[in-house]
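> my questions are about this predicted structure, shown below with the sequence.
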Amino acid sequence: MDIDYLPRILNARVYDVAIETPLEPASDLSRRLGNRVFLKREDLQQVFSFKLRGAYNKMAHLTDDQLERGVIASSAGNHAQGVALAANELGCRSVIVMPTTAPQLKVDAVAARGAEIVLHGESYTEAFARANELMREQDLTFVHPFDDPDVIAGQGTIGMEILRQHGRPVHAIFAAIGGGGLISGVAAYVKRVRPDIRVIGVQHVDSDAMARSVAAGERVELADVGLFSDGTAVKAVGVETFRLVRKHVDDILIVDTDETCAAIKDVFTDTRTLLEPAGALAIAGMKKYVAETGIEGETLISVACGANMNFDRLRFVSERAEIGERREAVFAVTIPERPGSFRRFCELVGDRNVTEFNYRISDESDAHVFVGVSVTSRAGADEVADIFRADGFETLDLTDDELAKVHLRHLVGGKSPLASDELLLRFEFPERPGALMAFLRAMQPHWNISLFHYRNHGSDSGRVLVGMQVPESDRSTFMVFLDELGYRFWDETENPAYKLFL
């Protein structure tokens, strides 16, 4: 059934708990992008996210009997806070099932609003399944985070406010997509009132169920999702949101972690506010759109949809923001081990800011230098590399090499003549107790760990680099071990940076 969302949005009950958030100009982003950039500041809602709009609108339409029995929801955090707030306002019981991977900040915020919290599973999908079981067992009413017309209509009031606040021409509105509730509501309103405005969705590269579904022409369920952008980590989009996105959304852009971190920094520069990764996706997508299309002088609006950032994640964000903004380039440079070579190399670097420099002697004829240099663009990285090569220094650009950025910068000079039969693998361990022991117990006792590197970045998973001495005759057994272990991994044994430094 094709629902008419215009009257639903116009009559949505959201302002008992939500504020009409400001549409603020982003002066620094506008200057850098050559367009008029505005941020719709949904991070300023009392739960620091837009989610209370849809949750309250849904619950405000429940019957007295439904409210008396109570509600249940599944959420990684922001929708949970919206449901808990609405339950307080409407005087009803609320039960929230959250995945065990939900940021503690969000768990604490939900508990502070009086909701009963159940932690279950490692993803939204598992939490959703448990919530449905409890709904049937306790006769509760389910408040879906995105696939419900009343929830979609509540989020659609953001689009209504944007057009009321900015009556002049708008080229495009950008919004993050997880399950699709936000962009469905915004697009349903905007395309009815101002169909000339482009509505563009943005997804994180490891949680792109909507983009894949639209490309396939049917809903696609992902086998797993990354949790860096936990607010959009959804394996399968909604039936109604899929329909609305196909009908109203002009395009979906995919951004990676570095681009998202750079967008968080961009918004901080303009507003002194720290968005969570999901909250910054729209800004990252907007920047990508400008870079790909080359548009200038247009009005672009991004929905800054959430600011529930775990503090311990800031270290990871700050480290990756410079690379995401293409302000740092990382190189491995080989220079002769003879007097004057190092001085010549420094002369080539010139007055550029050196962000990192690692070196350890390991060969009588050549020295391998790991160096980070500040640049203003990807072209700047190519320019620096060309300068090194033109002077006869063999140069490997590692700016886009995940192994180099996460691990090798801390391990330069680690070659060992004892590491025979060594395989190098990069793992993502779940950030939970026992993950390492599970790995060790699954190993064959005669396989020796020859390298192990881990650093807590405040990310959704532990980045671990492991060197293991596995005899050639055991390689097939080793592949079975990796398959049964179930951790995401990348074989880096042939990585050129590994061969150079380790």
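On my side now, so go ahead.
> can we go C-alpha only for contacts and neighbour counts from here?
Will do.
> which ones are touching H120?
97-100, 126-127, 130 (CA atoms under 8 Å, 6 or more residues apart in numbering).
> and the next helix or strand past the host helix or strand of V95?
Assignment of secondary structure by DSSP states H and E places V95 within strand 94-98. Moving toward the C-terminus from strand 94-98, the next helix or strand (DSSP H and E) is helix 104-112.
> show the subsequent helix or strand relative to that following helix.
Heading C-terminal from helix 104-112 (DSSP H and E), you reach strand 116-119.
> my guess is V118 contacts S94. True?
No - the pair V118 and S94 fails to qualify as a contact (CA atoms under 8 Å) at a distance of 11.0 Å.
> looking at these two, which is more packed in?
Neighbours per residue (other CA atoms under 10 Å) separate V118 from S94, with S94 holding more: 27 against 17.
> from F142, how far out is that one?
Distance of S94 to F142, computed by CA to CA, to the nearest Å: 10 Å.
> check it against this one:
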Amino acid sequence: MTDYIRKILDARVYDVAVESPLDPMPRLSARLKRPVLLKREDLQAVFSFKLRGAYNKMSGLSPEQLARGIVCASAGNHAQGVALGAQRLKARAVIVMPRTTPAIKVDACRARGAEVVLHGDTFDEALEEARRREAADGMTFLHPFDDPDVIAGQGTIGMEIMSRHPAPIEAIFVPIGGGGLAAGIATFVKYLRPQTKVFGVEPDDAACMKAALDANEPVTLPSVGLFAEGVAVRRAGDETFRLCRQHLDGVVTVDTDAMCAAVKDIFDDTRAVSEPSGALALAGAKLWAAQNGGTGTLVAVSSGANLNFDRLRHIAERAEIGEQREVLLGVTIPEKPGAYRAFIAALGPRAITEFNYRHAEGAQAHIFVGVNLPGGVPEKHELIAALSGSGYGVQDLSDNEMAKVHIRYMVGGRASGLPDERLYRFQFPERPGALMKFLDRLGEDFDITLFHYRNHGADYGRVLAGISVPEAERARFDAAIEALGYPCVDETGNPAYRLFLGNGTAA
């Protein structure tokens, strides 16, 4: 341990890194009823902590090694640290990245002059190719985590946490891919303050360090999930395993929804947008706090912010479920006029976040509905019990991955026997009661045959509704819609509707 402490204290990281702040998270702290601090490694020049270990290793290479060039394998953040270090040291860098690496990370490496090779679908496949090039071309291989100098560079984060927060810290949470960051931080923290707990955090579908600790040796996982690609490593390092086994207090695993919720927490408190692996530690801290209670200070390392913008759609969809403040339900209701309104009334004053329905032949209809739950899990159980007690068939789909990713967008299809169906696109005010006002205005004279709504965080909701309007009732229906006052567009002639949902074919 003493050798590593010396290495950490002597690490050359501040040629390229800054001492990142330890920011309070007031909103999350209030919810957890304990102080929560975020170590902001997303503020580094490459938006990740990885430049610390990479540069510390590279700065110790001989001129001959630098002249032969550097090769590495990385899912993105280590690569950017190597690219920056090579640019600073005027060395050639060849970086092998999985084809699944977000474009933002690939482009950032190329912008710093690195030669990027896309190979394989996982980090381990990229690692094999990097090792092959090391042997074939005589380049110096720079491991992303299983190297003492890299571990020492990452350990400077632990040193900074200790110096910036001299008061007691109950626990520090660190994301784990291969384990270099956790090994470095835990080694330093346990040397200086052995009473402070240090936990690694991994996705439950990429928990290579937990598997290694359980087996008492590094093991190779058959596969890993790629949602948090920054930590998608199948096998922990030998040296990182040795240090983590000695110094970590345990490993916490979390699911995709928990990471999405943590991304939202970071945004709410800092206005920063984290990548999934960057929010991993905070997700673990929240889970641990919920399971263990207490009031002591928690620190989570925000390890990176290299996120493709288009991934925000998926993260936003899953964040509320991850916070357990939204429930997704499959509900069976009678297929008859008035049943739709009765079901909405049964939900009470709760805000509806999503509603998917299509008319079906037969006596029963099936609805996919999302409901906001300020009261969390207890309120979910209360709602399901109330609906079941009212005679509705209810299934909780909140943990059903296929339902969340696919089925919610596929509810519906063509429906026969609806000659009077008209399709309208509405803008509802985004407030409780807006849907009930709509139903009250229609009354029971006009049957709803299709309904789709999803909360998008705006001040108005976008609604697509199919309504059975006989020709003789068209004037009365138009008057009811006008009196409602919601902006409305008649989409009955829209070719997309006619092709996928209506009775005819697209014009």
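All right, it came through fine. Since the model is a prediction, treat every value here as computed from it, not as a measurement.
> where does the TM-score land?
Once the chains are overlaid, their TM-score stands at 0.80 when taken by TM-score structural alignment, normalised by the length of structure 1; 415 aligned residues with a CA RMSD of 1.5 Å.
> can you give me the stretch of structure 2 that the strand holding V95 of structure 1 aligns onto?
Under TM-score structural alignment, strand 94-98 of structure 1 corresponds to residues 93-97 of structure 2.
> hmm, who's touching that stretch?
69-76, 79, 82-83, 86, 106, 113-120, 123, 126-127, 129-130.
> average offset between that stretch and structure 1?
Aligned to structure 1 and superposed, stretch 93-97 of structure 2 gives a mean residue distance of 1.0 Å (mean CA distance after the TM-score superposition for structure 1).
> quick one: end-to-end length of stretch 351-369 of structure 1, please.
18 Å.
> shouldn't K265 of structure 1 be in contact with I323?
No - applying CA under 8 Å, one finds K265 of structure 1 not in contact with I323, separated by 11.6 Å.
> what is the neighbour count of A483 of structure 2?
With other CA under 10 Å as criterion, A483 of structure 2 counts 10.
> before we move on, what about T21 of structure 1?
18.
> shouldn't it be in contact with E42?
Yes - judged on CA under 8 Å, T21 of structure 1 makes contact with E42 at a distance of 6.0 Å.
> hey, where'd the strands end up in the stretch 151-300 of structure 1?
172-176, 198-204, 251-255, 299-304 (DSSP state E, counting those that start in this stretch).
> structure 2: matching residues for the first one?
Under TM-score structural alignment, the match for strand 172-176 of structure 1 in structure 2 covers residues 171-175.
> F357 of structure 1 pairs with which position in structure 2?
By TM-score structural alignment, F357 of structure 1 lines up with F355.
> number of residues surrounding its match?
Neighbours of F355 of structure 2 (other CA under 10 Å): 22.
> does it sit in a helix, a strand or a coil?
strand (DSSP: H, G, I helix; E, B strand; the rest coil).
> just A365 of structure 2 next, same as before
strand.
> any idea how far it lies from E19 of structure 2?
58 Å.
> still on that earlier bit, widest-spaced pair of the contacts of H120 of structure 1?
Greatest spacing in the contacts of H120 of structure 1, by CA to CA: T100 and R130 (12.4 Å).
> the stretch 201-350 of structure 1: helices as residue ranges?
For the stretch 201-350 of structure 1, applying DSSP state H, counting those that start in this stretch gives helices covering 209-216, 239-248, 257-271, 277-293, 314-324, 341-349.
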